[in-house]
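# Predicted coordinates and the sequence they were generated for:
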Amino acid sequence: MPTPDAVSAQSAGTSRWSGLGQRILGSRIAGPSLALAISVVIFSATTSTFLTASNVSLILQQSVVVGMLALGQTIIVLTAGIDLANGAIAVLGTVVMGKLAMTGHHDTTALLLGFAVCLALGTLSGGVVTRLNLPPFIVTLGMLTIVTAVARLYTGSQSFPVSSGLLTFLGRTVNLGGFALTYGTLLLLAAFAVVGYMLTQTAWGTHVFAVGNDPNAARLVGIKVKRVLLSAYLLAGLCYGIAAWLALGRIAVADPSGYQSANLDSITAVVIGGTSLFGGRGGVLGTLIGTLIVLVLRNGLTQANIDSLYQDVATGILVIAAVAVDQLARRRQQR
C-alpha cells in the first residue's frame, strides 16, 4: 500500500503533467500545428508523391511570397488593423524592378527603387490611418484599387521577363542531399526570426501588442499609439518589398496581373495561424505554420487531382473556423 508521501508525490507529478498539457493545448499554435500535422499525414497516405523531397521543396518554394506578405500582415493585424493592398503593393514592386532593369537601369537601382515604392506605399497607408483616423479596412481597400490601376498604367498592362542575376538571385537553390532549398526560403525564415524577436523581445513589440489590445489604455500609460501604428505599416511595407524580390526569384516575370489573390492568402495564413483579427494576440510562428497549411492544402489536393475550386472551399472553411474559435476564446476571457 503506498505511503502518504508517495501518494502526494504521485499527485504532484500528475498535476505538473496536467498543467503542462493544459499549457500545450492552450497555446495559440497548438491547433494550427495539429492541423498541419494531420494534413501532412492524410496527403502522405493518399498520394505517393506528396512526401517526396522534390515536392516538399516545391511547397517551400511556393510559400515564400505568401509567407513574406503574411509576415507583414501579421504586424498590422496585431495592431487590430488589416491590409488588403499588400499583394498589389508587392506586384507594383515587381513591375517597377522588372521594367527598370529591362530599360537599362542597373540591377541594384531597380531593386532599391522597387523597395522604396513598397516602403512608401506601406507608410502612406499607415499615415492615412493614423492622421485621418480612418478604418484600416477602408484605407487599404482604396489603396488596393489605386495600386492595381497604377501597376497596369505603369506597364501598359504588359509583363516583363526578368533576366537580371540580382533580381532573380533568391530563386537560386542549395542542394542538400537531393533536397533543393532556395535562397528565398532561407531569407523568409531569417525574416520571420528577426520580426519574431522584435515582437517578443523589444519594447516596440510590447507596444504593438498593447496598441492592439486597447489603444486607449496604451495611450494612458504613455505609449505613442500613432507612432507605433505608423511604424507597423512601415515595417510591413518593407516586407512587401522583400516579397516583390522573392516573387521575381520564384517566377522571373514582372506581371501586373500576378498574385491577384495574394492579399487574401496572406490574411488566411495569419488567421489560420492563430493571430486574432481583433488585435493584440498571436505571433509570427503561428503565421509561418498557417502559411504552410495553406500551401500544403493546395499542393496535397492538387496531388490528389481535386478540382481547384474545392481547394478554395476548404481554405474558406478553415478561415471561418479559425475566426470562430478566436471569437469564442475572447468571449470566454471576458467572462
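Right, received. Where do you want to start?
# rest of the way, CA atoms for contacts and neighbours
Fine.
# so where do the strands sit in the chain?
Per DSSP state E, the chain carries strands over the ranges 160-161, 173-176, 179-182, 253-254.
# Let me know which of those strands is the nearest to residue 271.
strand 179-182 (26.3 Å; Cα to Cα).
# coming back round to it: turn the strands of the chain into a markdown table, including distance to residue 274 and mean neighbour count.
Converted to a markdown table, these look like this (distance: least, Cα to Cα, whole Å; neighbours: other Cα atoms under 10 Å):
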| stretch | distance to residue 274 | mean neighbour count |
| --- | --- | --- |
| strand 160-161 | 37 | 18 |
| strand 173-176 | 31 | 12 |
| strand 179-182 | 27 | 19 |
| strand 253-254 | 32 | 22 |
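# this is the comparison structure:
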Amino acid sequence: MTTEVTSAAAEFARRQQSPLQRVQHQLHGRPWLSPLFLLFVAFVSFFIATPTFLTPSSMGILLQQTAVVAALAVGQTLVILTAGIDLSVGAVMVLSMMVMATLSRDDGMPGILGLAIGLLLATGAGALNGLLVTRINLPPFIVTLGTLSIFTAIALLYSGGESIQANHLPDLLNFLGQGFGIGSFRLTWGIVLVILIYAVIGFVLSQTAWGRYVYAVGDDPESARLSGVPSKRILLAVYTVAGLIYGLAAWILIGRAGAATPNAFPDANLASITAVVIGGTSLFGGRGRLVGTLIGALIVQTLQFGLSQMGVDQQWRVLATGILVIIAVAVDQWIRKVKA
C-alpha cells in the first residue's frame, strides 16, 4: 500500500513538472546527453560550412588529433570526480615524454626500458600530487599549480630544451603513430590504445567497489569516511592512476607528433579540463561518466579542427573554447539544482 502511494506521488510530481524541468531531470541522470547533442550540432554546422569536413580522410585526422586530449581527459576525469582538479597534466606528460625519448635516443637504451622508466616517472608524479593532497591536506588546485611549474622546469632542464626527432628514437616509441587504413580513413595504434584505456577505466568506475568509492568520495567525503570508505587511500590511488594515464598519453603524443619536444601541447591543461567539463562531469565531484568525457574531447577537437578548416585564426579558436567552458559550467550548476 505504501509503495503504491509513493509511486502515485512520484507520478503526480512528474506531471507537474514543466518541459524545462523534465529536461533538467533527464540531464541530471544522463549528463552525457547534452554534450552528445552539442557534438551533433557541431558536426552538422561544420559540414554545412565546409563540405570537406566529413570526408574519410578528415575524420581520420580528427580522431588522431583527439587521441592525446582524450587520454589526458581520462586522468583528469578521475581527479575531478573526487572534487579535485589537476593543473599538472601537461607538465607530467611532457616530462615523461622527454625522459622516454632522452634515455632511448640513438640506441642509448632499449626502447622498452625507456618507456617503462617514463611511465614509472609519470606514475610517481601523480602519486606525489596525491601524497601532498592526502597527507599534508593541501588543496588540489594549489598542489597541482605548484607541481605544474616544478615538472615543467625539470623537463626543460633535463632535455636542455632540445627536441628529439622520430629518426633518433626506437621503433617502440614511434609505434603508436603507425596504424592501418580503410580507404582514405586511417586509424593509428594510439587511437586503439585510447579506446582500451576508456574501456578499462570505464569498467573499473562502473563495475567495481573502487569505482563506487571514487564517486562516494567526490559526492560527500565526510559521509564516505563515516561509511567506512578509506577516503585518503582512494584519493592517493586516483592521482597515481591518473599519473600513469598521463604517461601513456606521452607515448601517444610521441607517435602523433613524430618527435619529443619540451614545448609540446602547451594547452593540454585547458583542453583536458574543457573536455571533462563539457562531457558532463561535475566540477564539484561525484557525478559524471567517461562516455561524456570522450564526447567532450571530440567536441574540443572538432571545434579546433572545424574552425581551422574554415580558416579561423587561432585566437578565435581559443576564445570559442573558453566560451564553451563557461557555458558547460553554467549548465552543470543548473543541473545540480534539480529537485528530487
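Thanks, I have it. In this text the structure is predicted, and so the values were computed from the model without any measurement.
# that older thread, possible to save the strands of structure 1 as CSV with distance to residue 64 of structure 1?
Shown next, in CSV, are these (distance: least, Cα to Cα, whole Å):
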stretch, distance to residue 64 of structure 1
strand 160-161, 20
strand 173-176, 13
strand 179-182, 10
strand 253-254, 16
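# and residue 149 of structure 1, which of the ones you listed is closest to it?
Closest among the strands of structure 1, once you apply Cα to Cα, is strand 253-254, at 15.2 Å.
# Now find how far off-centre the closest one is within its chain.
22 Å (Cα atoms, centre = their mean, to the nearest Å).
# Tell me which of the strands of structure 1 sits nearest to residue 327 of structure 1.
Of the strands of structure 1, nearest to residue 327 of structure 1 by Cα to Cα is strand 179-182, at 37.7 Å.
# mean per-residue distance, the closest one to structure 2?
Taken against structure 2, strand 179-182 of structure 1 registers an average deviation of 0.8 Å after superposition, with mean Cα distance after the TM-score superposition for structure 1.
# Determine the set of other helices and strands touching that strand.
helix 53-78, strand 173-176 (3 or more Cα pairs under 8 Å, 6 or more residues apart in numbering; DSSP states H and E).
# and of the ones you listed, who's closest to residue 141 of structure 1?
Of all these, helix 53-78 sits nearest to residue 141 of structure 1, with 14.1 Å by Cα to Cα.
# That closest one maps to which residues in structure 2?
Aligned using TM-score structural alignment, helix 53-78 of structure 1 spans residues 56-81 in structure 2.
# same question, stretch 290-297 of structure 1
Mapped onto structure 2 using TM-score structural alignment, stretch 290-297 of structure 1 covers residues 296-303.
# post-alignment, that stretch versus structure 1, mean distance?
Overall, stretch 296-303 of structure 2 averages 0.3 Å from its counterpart (mean Cα distance after the TM-score superposition for structure 1).
# Show me what that stretch is in contact with.
By Cα atoms under 8 Å, 6 or more residues apart in numbering, the residues outside stretch 296-303 of structure 2 that reach it are 35, 38-39, 42-43, 62-63, 65-66, 69-70, 73, 271-272, 274-279, 317, 321.
# The match of helix 53-78 of structure 1 vs structure 1, average distance?
Mean for stretch 56-81 of structure 2 is 0.5 Å (mean Cα distance after the TM-score superposition for structure 1).
# Ok, stretch 145-154 of structure 2 next?
Mean for stretch 145-154 of structure 2 is 0.3 Å (mean Cα distance after the TM-score superposition for structure 1).
# How far does stretch 264-282 of structure 2 stretch from one end to the other?
28 Å (Cα to Cα, to the nearest Å).
# The match of helix 53-78 of structure 1: which residues count as buried?
57-60, 62-81 (16 or more other Cα atoms under 10 Å).
# contacting residues for the counterpart of residue 96 of structure 1 in structure 2?
Matched by TM-score structural alignment, residue 96 of structure 1 corresponds to residue 99 in structure 2. Residue 99 of structure 2 is in contact with 114, 117-118, 155, 158-159, counting by Cα under 8 Å, 6+ apart.
# just the residues you listed now: which is nearest residue 325 of structure 2?
residue 155 (28.7 Å).
# From residue 276 of structure 2, how far out is the closest one?
Relative to residue 276 of structure 2, and taking Cα to Cα, residue 155 of structure 2 is found at 26 Å.
# same question, residue 236 of structure 2
With Cα to Cα as the criterion, residue 236 of structure 2 and residue 276 of structure 2 are 20 Å apart.
# More neighbours: which of the two?
Using other Cα atoms under 10 Å, the more surrounded residue of residue 236 of structure 2 and residue 276 is residue 276, with 34 against 21.
# Tell me which residue of structure 1 lines up with the more buried one.
In structure 1, residue 276 of structure 2 lines up with residue 270, judged by TM-score structural alignment.
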